[in-house]
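Undergrad: coords please:
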Amino acid sequence: MPEGDTVFHAAARLRKALAGKTLTRSDFRVPRYATLDVAGQEVDSVGSYGKHLFVRTPELSIHTHLKMEGVWRVYQPGQRWTKPGFTARLILATADAEAVGFSLGLVEVLRRADEHTATDHLGPDLLGPNWDPAEAVRRLSRNPAQPIGLALLDQTNLAGLGNIFRTEVCFLHRTHPATPVAAVDNLPALVDTAHRILTEAALHPPRRPFVYGRPRQPCPRCRTPLQARPLTDPSHPTHPDRTIYFCPHCQPPPDSGLATRAVPRSAVSEFGVSCDRLGYGSCP
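TA: From the prediction side, this is the model:
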């Protein structure tokens, strides 16, 4: 599933194409809004919150979510689409650009005054101007027995992380993803690492992950072969397992009795090199 940095980039592209311009055409290819036409309305802003994207006119907020396979593309008028036409769910066009949302998992239209209902249940936005790390820590701590690898995916705790970045956060923090939240060493530092990683991903080109999707390859820290395991949510046993990737040496399982060294406040800097060397641009 696309993560917060992907949606942040999509919002930036749509903002450049649509903001301050009048819509000349709209096509909602979802049954609920099949007859809705917002042509003639001006787009006054485009923004994101976690994995949610909003295209706003003075009265309406067009809310979309990419879910697993969604993507936004911006084309010049008449330019051939790079995705199959039957997967288009929403088209918003101006005189000089055409924004197309393909395979969107959610399309809904809200009154501007009601936009908050789409995000009220979410935790602090890792890429938002009002990022609140203390509130994120508080929310994560509400369920102390939950594995941290699952808690980081819960958007009601903090908004924007997905499977890739929760894996990277746990690795940089030397924490096994199955570790209960209450047993995580220095939870505020882990939250700080999550914020730094996602911020760097939003500002720099993507780099190869440290551990995600790399089972049996050497750990970049100690060269131990990386492992992949399913992680079941005990509170939702019917939910499909999510695969976790980790180093068994640097991130020993919580029941192993092994200890790791103390985690620095900013685990992103633990190698003694810049975040650019670690693949996440330069740290502040």
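Undergrad: contacts and neighbour counts: CA atoms only from here.
TA: OK.
Undergrad: For burial, what's the neighbour tally of residue 65?
TA: 23 (other CA atoms under 10 Å).
Undergrad: give me the number of residues near residue 130?
TA: 9.
Undergrad: Next, it: secondary structure please.
TA: Per DSSP: H, G, I helix; E, B strand; the rest coil, the local secondary structure of residue 130 is coil.
Undergrad: Nearest residue to it in space, please, no chain neighbours.
TA: residue 124 (7.5 Å; CA to CA, 6 or more residues apart in numbering).
Undergrad: Distance check, that neighbour against residue 30.
TA: 30 Å (CA to CA, to the nearest Å).
Undergrad: okay, the two: which has more neighbours?
TA: Per other CA under 10 Å, whichever of residue 124 and residue 30 has more neighbours is residue 124, with 26 against 15.
Undergrad: The residue nearest to residue 130 touches residue 140, doesn't it?
TA: No - at 11.2 Å, residue 124 does not count as touching residue 140 under the criterion of CA atoms under 8 Å.
Undergrad: can you give me the helices in the stretch 101-250 of the chain?
TA: 133-140, 148-151, 163-172, 187-203 (DSSP state H, counting those that start in this stretch).
Undergrad: Between these, which one is closest to residue 240.
TA: Closest of the helices of the stretch 101-250 of the chain to residue 240 is helix 148-151, at 12.0 Å (criterion: CA to CA).
Undergrad: The structure of the following sequence is requested for comparison with the preceding one:
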Amino acid sequence: MPEGDTVWQTAKRLHTALAGHVLTRSDLRVPKYATADLTGRTVLDVTPRGKHLLTRIEGGLTLHSHLRMDGSWKVYTAGQRWRGGPAHQIRAILGTADHTAVGYRLPVLELLRTTEEERAVGHLGPDLLGPDWDPDRALANLLADPDRPLGEALLDQRNLAGIGNVYKCELCFLLGVTPWLPVGSLPADRAAALPALAKRLLEVNRDRPIRATTGRRGQDLYVYGRAPRPCLRCGTPIRVADQGDGSRERPTYWCPTCQPGPAPARTPRAPLHGNSPAAERSRPRLN
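TA: Here you go, the predicted model:
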């Protein structure tokens, strides 16, 4: 799943290609908006909000999209072949004289009034890469439910926006606790360090094509996707188990030595998911 840094990259590329230019082609392949025509309007900006994308268009309109598991936006120059997937997976096309942005497999696509953007993103907590970032508020949100497992709390975009499953696992490793530790049991010094650490991880990766948390070439991540290989710190085999609130289970990786605390008694095999660890490390790029 694209995380906050990937969505930030996507917004940057879309903004560079579209902002300030008049749309010469508009095709929203969602029944509700099949007759909507945005041609002749100027794209004002493309802004990320957590894992959401807001494409603001002249006339007080915003095209809201969310990539979820495998959605993507690709940008093509005039005459360039589209390679993002088969035509039936295309959900949106926004074209200017020089570039065409094509949205593939977008599970969320809606056209709304810019004044109504809060209806789509108003539930989100402080954005780790946004101008509204507030570390104190983010921490207060996380601690509001002290019995909730830390991993689940980090994925809840109402607490802080931008963390996905990769960063959840890596943050818990860097904090030295398991993702199953109740948030309220997190030592005070580590809780205080959490917001800044999360922001730092996303900031240093937002301009990289390959996500990395270790600083080691060829060994990009500490735990995510590494089971049952040895921990980079202590050599203990990395473990994996599913974690979720019942609505969705996610493969969760941890080192049982470097991350003491509650964890499943035995490690069940994680189910196959649409994105491999390599795919989650290497972002979808806009060509």
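Undergrad: hmm, back to that, need the helices of the stretch 101-250 of the first structure in a markdown table (columns: mean neighbour count and distance to residue 256 of the first structure).
TA: Shown next, in a markdown table, are those (neighbours: other CA atoms under 10 Å; distance: least, CA to CA, whole Å):
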| stretch | mean neighbour count | distance to residue 256 of the first structure |
| --- | --- | --- |
| helix 133-140 | 18 | 23 |
| helix 148-151 | 24 | 16 |
| helix 163-172 | 23 | 17 |
| helix 187-203 | 21 | 20 |
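Undergrad: nearest to residue 14 of the first structure, of these?
TA: Nearest to residue 14 of the first structure, of the helices of the stretch 101-250 of the first structure and by CA to CA, is helix 187-203 at 15.2 Å.
Undergrad: And the helices of the stretch 101-250 of the first structure: which comes nearest residue 212 of the first structure?
TA: Here helix 163-172 is closest among the helices of the stretch 101-250 of the first structure (CA to CA), at 5.9 Å.
Undergrad: mind listing what residue 149 of the first structure touches?
TA: Residues near residue 149 of the first structure by CA atoms under 8 Å, 6 or more residues apart in numbering: 166-167, 170, 176-179, 244.
Undergrad: What is the equivalent residue in the second structure for it?
TA: Alignment note (TM-score structural alignment): residue 149 of the first structure maps to residue 151 of the second structure.
Undergrad: do residue 190 of the first structure as well
TA: In the second structure, residue 190 of the first structure lines up with residue 194, judged by TM-score structural alignment.
Undergrad: Residue 147 of the second structure contacts residue 180, correct?
TA: No - using CA under 8 Å, residue 147 of the second structure is not in contact with residue 180; the gap is 10.0 Å.
Undergrad: Compare these two (neighbour count), which wins?
TA: Using other CA under 10 Å as the criterion, residue 147 of the second structure and residue 180 rank with residue 180 on top: 19 against 13.
Undergrad: how near is the residue lying closest to residue 195 of the first structure once chain neighbours are set aside to residue 215 of the first structure?
TA: Nearest residue to residue 195 of the first structure, sequence neighbours excluded (CA to CA, 6+ apart): residue 126, at 5.6 Å. Between residue 126 of the first structure and residue 215 of the first structure the computed distance is 28 Å (CA to CA).
Undergrad: Which strand or helix spans residue 46 of the second structure?
TA: Element membership for residue 46 of the second structure (DSSP states H and E) is strand 43-49.
Undergrad: where's that strand relative to the chain centroid, distance-wise?
TA: Mean-position distance between strand 43-49 of the second structure and its chain equals 16 Å (CA atoms, centre = their mean, to the nearest Å).
Undergrad: mean per-residue distance, that strand to the first structure?
TA: On superposition with the first structure, the mean distance recorded for strand 43-49 of the second structure (mean CA distance after the TM-score superposition for the first structure) is 0.7 Å.
Undergrad: helices and strands around the next helix-or-strand element following that strand, which ones?
TA: Counting by DSSP H and E, the next helix or strand C-terminal to strand 43-49 of the second structure is strand 52-57. Judged by 3 or more CA pairs under 8 Å, 6 or more residues apart in numbering; DSSP states H and E, strand 52-57 of the second structure is in contact with helix 4-18, strand 43-49, strand 61-66.
Undergrad: Adding distance to residue 239 of the second structure, write these out as a markdown table.
TA: Output for these, formatted as a markdown table (distance: least, CA to CA, whole Å):
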| stretch | distance to residue 239 of the second structure |
| --- | --- |
| helix 4-18 | 25 |
| strand 43-49 | 32 |
| strand 61-66 | 31 |
